[in-house]
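Q: Task: produce atomic coordinates for the following.
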Amino acid sequence: MAAGGWQSLKAVARYTLEEGNAALITRALLQQNKTDGFACVSCAWAKPAEPRVAEFCENGAKATAWELTSRRLSPEFFDTHPVSELRGWSDHDLEAGGRLTAPMRYDRATDRYVEVTWDEAIADIAARLRALRAEDPKSAVFYASGRASLETSYAWQLFARVYGNNNLPDSSNMCHESTSVALPESIGVPIGTVHLEDFGQADCLLFVGQNPGVNSPRMLHLIKEARDRGVPIISFNPLRESGLVRFVDPQSPMQMLTPASTTVSTQYLQVKVGGDLAAMTGVAKALLTSAVAGGQGLDREFIAQHTHGFDAFAAWAMQQPWEDIERESGLARAALERVAAVLGGAKAVIAVYGMGLTQHRLGVKNVQMLCNLLLMGGHMGRPGAGICPVRGHSNVQGQRTVGITEKPELAPLDQLAAQYVFKPPRDKGLDTVGACQGVLDGSVRAMLNLGGNLLRSVPDNTRLEPAWSRLALTVHVATKLNHTHLVPGETSYLLPCIGRIEIDRQAGREQRVSMEDSTGFIHASQGVAEPADERFRSELAIVSALAEATVGDAAQVPWAGWREDYARVRAAIATTYPKIFHDFETRFVLPGGFPKPNAARERDWKTPTGKANFIVPGALVADPDAPGHPPQTLRLMTMRSDDQFNTTIYSLDDRFRDVSGTRNVLFMNEADIARHGLQAGQRIDVRTAADDGVVREVRGLTVRAYDIPEGCVAGYYPECNPLVPLWHHAEGSHVPAYKSVPILVQPENAIP
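A: Got it, this is the predicted structure:
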């Protein structure tokens, strides 16, 4: 099945009708990702200065319909549904219930959420936070999901630091933290170097561990344009994914009215799960071998002038035996040499990657190895070339830009101290894995959640939930109900907020917010629909009210003024980060927004060596936990369906993989099914192959034969998260290694 086409249009129409408010949703879609409209609440893919008439994809349309639904979860709903009952509902059914409408507090005596006033909620939360702060300010965690605006994110990080800690974990800790660690060491910046216009100048696209058909479908338009120019596209992915095979452009009359389609990948290499390092090493070795023989592959002038460490890297790559490379990658030498031949002849290569690279034990090395390949050909800081990490949540990259980080060295603490007259904490805070460990050992007492569904997102969640319920305070700023809300701490609040698509009025004026996309451009976003309920407050209003009530006298922060006029927050951001946000108010409303400074695009390398660095990976296996286990051990990768965005499940179907009505599926190679004495359609139980004394299992999955390398299996995220140990994370970045988990499978109920 091709990505896009009539099936995509049918899906958009179905969701628009099912959610009600069809006319409202349709009008909103025409303003999605437009200069005078709102930034998509789904993925962070770039917003063009000259948008198409329909500048949204199927997933973005679903996200808009999901937020503008006519369904409501009123206080009366909670009167009839105790939390213990709701905990048994699926992720899909919980969010499908509709928008939360009123602030709620959990009543342990009745096991129900009950309505409270905003004043009661703010006052009680603030009082409890002040009491915890007096005991230990490091016991509270300020988690951010990645959707909040730059204005709200800036206020959130300041709230945490005035409170007394740098405990600012976010969703980037679970996806692209490996990027944030790897790229500064390689090229001196923590973000990608590619802008949208580069795709029109590239003569080769390389996709590694990124499936645009599911994760960032608007990118498929750029891919189609590249293929129309004859640009080769090389894809490395364990599963044969529709979005990397064929695309039918819903905005092309020719393709919609004829059997025509775009062939996406000119070379498709089904690398073994965890075999990316070996595969990229094979390509590098082939490029080096060709160069020695006088062929193409190396930009020697660029390497000499702009890089450091090439000789050590080249020696290491040449020493790796082809038999080891083939075994670990699952790919033939000839296939990798064909990739090298295309890369070697290209003048401008863009390398696109996602969590298929970052969510491994050696995820940082994966990213740096991809940088090595680009540096070999000089494909960095050149028009039409560079590295392009594709972010997930719509403003997760922007949150980092304005200070959401647990690492004090990455925040302008001296500037914040002078600007707001307080002493920011200087010790390292908790990232997401550290926060989870703190919940388990009891050192974390309060979890404040700016969006998200953290308990479903994190590894080891079945082990984490009992400890979470012992927290003194849990607070959730949210639009819809999710599973994390149903594991309340001793005191727990739900605070319903205005969605980004809704009009945000403060002091009688409509407010704009700002967002940063995957390519580092800052855009304005303005709501276009009336709020679903008059009781809603904006995220910034909630955060500033909580901060004012909790730490209002601890720093000179104009919390109340910020609530009234978001331009005042942007002015404060520009004062804190003048190099990035100068003339903020005039630039962010321009078509296409404005770009952050990016030294690597100018071949200005902000590294200790003053050059771009080749980094020796030192290993061929991206997940060293996997080898050494019994022969029956399989490598599990978790993934998303086409009807899903992160933990939001729009339906139980996955049409690209021909699955309907369930997510309890394990995709297996036919040879592995036979080797384990199983049959397609059989129900099985899965257990993690780890010797740490903890039993981790998921029961009742159905075997599905699929085109995936032998020894590798795939299952859905977050359903398979209980199989991922909390300690199974990337070295250097702590990103959970969701993409290569050693597991064992047994027929259902065979595990005692």
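Q: switch to C-alpha atoms for all contacts and neighbour counts from now on
A: Fine.
Q: which other residues reach the biggest strand by length in the chain?
A: What stands out as the longest strand in the chain, according to DSSP state E, is strand 697-705. Strand 697-705 has contacts (CA atoms under 8 Å, 6 or more residues apart in numbering) with 664-670, 673, 679-688, 720, 722-723, 748-749.
Q: how about this one, so we can line them up?
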Amino acid sequence: MSKETKEQPAAENPEALHKLKVTKPKEWAAGIPAVAAALADVFEETGVVRGPGALFKMNQKGGFDCSSCAWPDPDDDRSPVAEYCENGAKALAEEATTKKLTPEFFAQNSVIDLAKLDDMEIGKKGRIAQPMYLPKGGTHYQSISWDDAFHKIGDKLNSLASPDEAAFYTSGRTSNEASFVYQLFVREFGTNNMPDCSNMCHESTSVGLAEAIGIGKGTVTLNDFYDTDVIIIIGQNPGTNHPRMLTALEKAKNKGSKIIAINPLHEAGLMGFKNPQAVKGIMGITTQLADLYLQVQINGDMALLKAVERLLYDAEQQEPGKVFDKEFIEKSTVGYTEFIERVKHFNVDALCAAAGVRVEQVKAAADLLKYKSKIIICWAMGVTQHKNGVDTVKEIVNLTLLKGSIGKAGAGLCPVRGHSNVQGNRTMMIWDKPKKEQLDKLQEVYGFTPPQQNGFDVVESIKAMQEGKLKVFFAMGGNFLSATPDTTYTADAMRKLELSVNVSTKLNRSHLVHGEEAIILPTLARSDKDVINGEDQFISCENSMGVVQMSKGVLEPVSKDLLNETQIVCGLAKATLAKRTVIDWDRFANSYDAVRDDIGKVIPGFENYNQRVRLPGGFYLPNGAREGKFETEKFKDRAPFTITQLPEHKMADDEYMMTTIRSHDQFNTTIYGMDDRYRGIHNERRVIFMNPKDIAKAGLMQGDKVDLFNYYDGIERVARLFIIVPYNIPERNTATYYPEGNVLVPVNSVADKSNCPTSKLVFIKIRKHVG
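A: Reported below is the predicted structural model:
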């Protein structure tokens, strides 16, 4: 962990403990406590009128999209009272706060003093009210005009030896409109260095699905959940990360669906749900969710899937044609014979041992699937953030192909994205590896020649900063430092930049660990009114299931000196490209409709965008795989079975596997509070969850203070001062909260093909803390 000096503000949360209280973990999620927690945050940050009034417009038709998760809104029957979850309400409280940071605040608080605060304290300070500039050698941010900020950034960009000395990051909150003009500016400037939050989270999904079914997105709609027989949830914790999904799961259960949960930790949101909008939920009656809970070891998912496939193969041999969908396999797939030859030789006992699940439980899972074809498989970062993440996604596809569980109602693949428009960003061409046909379309429509070579993704950008290849880093939203792996390495890399720029709503640690110069550009939040030339505007987003809908803010902004993201990009483009641009940036800055008109010319599926996005509930984008049409790079109209390998993990006797997780009181890097009530953790985040047997074997005790070490590539990485908490987790498995555990995630440990950091599997050693 980096040590603070006068020149270098702290890169991580302070090594300080609070008064930890541990209670029994919950076996259900939501209920009245969720309502109380949500409203308490809203009232505290916004008062009794501003925030509560906005809640009634969140996720409603004609209202604004929650800036939290990307779970879809119902096409029709949306709740008139609360079409949001606890974390959605907390996200609104964060951005609708009446607290704001003026030049006086920054004059009174140095960068180093602010860095001494923890991430929650930094975020709770309030909204940034005007552009801020930190000069070279400066200790305090100072106000700067928009024009001066744009020209300072533009001058720096134009001074670079090559456009490839700059990188332009995008977070998942950025709208379709802003994302489109952003990538347009970056490509006219001359680079494809466009790392984004997908690189850190679901890139393994995008790569794996594109190769297996021809599209890097899921294939189901929300209504499919109400017409399915079995839902498998693997490597995902909906109760904390996608709470609105619980309502869909409850509805599916009420219609007779079975749920199989696969996760190393017993999570409340996979076991039970008390619906705060239903009478029985208000009365405290719990809907049981998981019919079968398979507690795999960390990264035991691949072994489990292979064991299920072998058991289903055996059942198919006993009852030919009743278990596998042979008609679908023959008509719509390729590679079945080679694949099934491998399956024949799978050893179920060995695979179950590798997965860490009893054979009887795996057989029970196979029995639930045996005669069913309406199967939905959901997953998130518990699958993607592993070295074999792409292959595990493909193994999930293999199972659906065997069962014919794709391209039909009530069946398919459901990668559940995190941030609210992360899927829309990629659709809008925020991508470091654009396809030739995409670049050709830009040239056809606009007349300039886009750069052809691939750019830097997130991990490549960090390394390029460290090596001095990047001079400027521009972040459209997000908290890059706290979200990325190997915190000390990343912080050191960012300090080598000549200029770092962040488009933000609130203060975060990425503003405090910066380049030689730093600029903060404050922008409107999703819930803010966006008024251009006296007219209320709206943006649009794409959810996890490919629905594009409008989002229109309702709150008066806390400052008159804020610009929307599209205006910021256009101002920067004009200052940077000046007379050499071929694009009318003022047209975009003055009209989202103009942006959408151009999106319709460039992006397939967005024809008549302005008309369709104004329909209540928006519109679905084309999805061939949803209709059973597969067109991959290698095969036309057929989805290939994939031969994958079982991962092998070798640990020293004193090593453990560690996974990073979110607490219930956070969303991504935004920390709402210090409690994780579902897991029974109160007033603390620096904890490590361990199996009680491991604690005893190591000669440790509950409550002991320990330091955590990782030695990947021969480099010692240290996370100091964590408290041991016994938990229901497999032996030799541990868990810590993110971002506190990120310092242990090696920058060079990435998923094959996708380059995703392996944040869900880090090998660590645990030693008693001295001091």
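Q: circling back to that earlier point, just the residues contacting the next helix or strand after the longest strand of structure 1, thanks.
A: Sequence-wise, the next helix or strand downstream of strand 697-705 of structure 1 (DSSP states H and E) is strand 712-716. With contact meaning CA under 8 Å, 6+ apart, strand 712-716 of structure 1 is reached by 272-273, 634-641, 663-669.
Q: rerun at 6 Å
A: Applying CA atoms under 6 Å, 6 or more residues apart in numbering, the external contacts of strand 712-716 of structure 1 come out as Leu634, Arg635, Leu636, Met637, Thr638, Met639, Arg640, Leu666, Phe667, Met668.
Q: where do the strands sit along the stretch 601-750 of structure 1?
A: For the stretch 601-750 of structure 1, strands defined by DSSP state E, counting those that start in this stretch occupy the ranges 612-613, 634-639, 644-645, 648-649, 665-668, 683-688, 697-705, 712-716, 741-747.
Q: Need the winner for burial among those strands.
A: strand 612-613 (a mean of 28; mean count of other CA atoms under 10 Å).
Q: Give me the mean distance between that one and structure 2.
A: Comparison of strand 612-613 of structure 1 with structure 2 after fitting gives an average deviation of 3.7 Å (mean CA distance after the TM-score superposition for structure 1).
Q: what helices or strands is that strand leaning on?
A: Identification of packing neighbours for strand 612-613 of structure 1 by 3 or more CA pairs under 6 Å, 6 or more residues apart in numbering; DSSP states H and E yields helix 177-187, strand 307-308.
Q: Please check which part of structure 2 the first one corresponds to in the alignment.
A: Residues 203-213 of structure 2 are the counterpart of helix 177-187 of structure 1, counting by TM-score structural alignment.
Q: do the same with stretch 535-543 of structure 1
A: Mapping stretch 535-543 of structure 1 onto structure 2 (TM-score structural alignment) gives residues 561-569.
Q: Adding distance to Ala65 of structure 1, write the strands of the stretch 601-750 of structure 1 out as CSV.
A: Putting these into CSV (distance: least, CA to CA, whole Å) gives the following:
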stretch, distance to Ala65 of structure 1
strand 612-613, 44
strand 634-639, 23
strand 644-645, 13
strand 648-649, 13
strand 665-668, 27
strand 683-688, 34
strand 697-705, 30
strand 712-716, 23
strand 741-747, 35
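Q: can you tell which of those is closest to Glu465 of structure 1?
A: Among those, strand 697-705 comes nearest to Glu465 of structure 1, with 15.0 Å by CA to CA.
Q: what does that closest one correspond to over in structure 2?
A: Structural correspondence for strand 697-705 of structure 1: residues 718-726 of structure 2, per TM-score structural alignment.
Q: After superposing both structures, state the mean offset of that stretch relative to structure 1.
A: Superposed on structure 1, stretch 718-726 of structure 2 shows a mean distance of 0.5 Å to its aligned residues (mean CA distance after the TM-score superposition for structure 1).
Q: Out of the helices and strands packed on strand 612-613 of structure 1, which is the most enclosed?
A: Buried most deeply of those, by mean count of other CA under 10 Å, is helix 177-187, with a mean of 25.
Q: one step back: for Leu652 of structure 1, find the nearest of the helices and strands packed on strand 612-613 of structure 1.
A: Of all these, helix 177-187 comes closest under CA to CA, at 29.4 Å.
Q: ok now stretch 739-752 of structure 1, how far from the chain's centre?
A: 27 Å (CA atoms, centre = their mean, to the nearest Å).
Q: same check, this time on stretch 532-550 of structure 1
A: For stretch 532-550 of structure 1, the distance to the chain centre is 25 Å (CA atoms, centre = their mean).
Q: buried residues in that stretch?
A: 532, 536-550 (16 or more other CA atoms under 10 Å).
Q: Of the contacts of strand 712-716 of structure 1, just say which sits nearest to Arg463 of structure 1.
A: Closest approach to Arg463 of structure 1 among these (CA to CA): Thr638, at 18.7 Å.
Q: Tell me which residue of structure 2 lines up with the closest one.
A: Aligning on TM-score structural alignment places Thr638 of structure 1 opposite Thr660 in structure 2.
Q: Just confirm Ser518 of structure 1 is within a helix.
A: No. Secondary structure of Ser518 of structure 1 (DSSP: H, G, I helix; E, B strand; the rest coil): coil, not part of a helix.
Q: From Ala571 of structure 1, how far out is Thr152 of structure 1?
A: From Thr152 of structure 1 across to Ala571 of structure 1, the span is 13 Å (CA to CA, to the nearest Å).
Q: Compare neighbour counts for those two and give me the winner.
A: Legend: neighbour count by other CA atoms under 10 Å for Thr152 of structure 1 and Ala571, higher for Thr152 (27 against 18).
Q: corresponding residue for the more buried one in structure 2?
A: Using TM-score structural alignment as the criterion, Thr152 of structure 1 maps onto Ala178 of structure 2.
Q: Spit out the contact partners of its match.
A: Taking CA under 6 Å, 6+ apart as the criterion, Ala178 of structure 2 is in contact with Glu565, Thr566.
Q: hang on, it in a strand?
A: No. Using three-state DSSP, the secondary structure at Ala178 of structure 2 is helix, not a strand.
Q: hey, where'd the helices end up in the stretch 251-400 of structure 2?
A: Listed in chain order, the helices of the stretch 251-400 of structure 2 (DSSP state H, counting those that start in this stretch) span 268-271, 279-282, 301-318, 326-332, 336-344, 348-355, 359-370, 381-384, 389-403.
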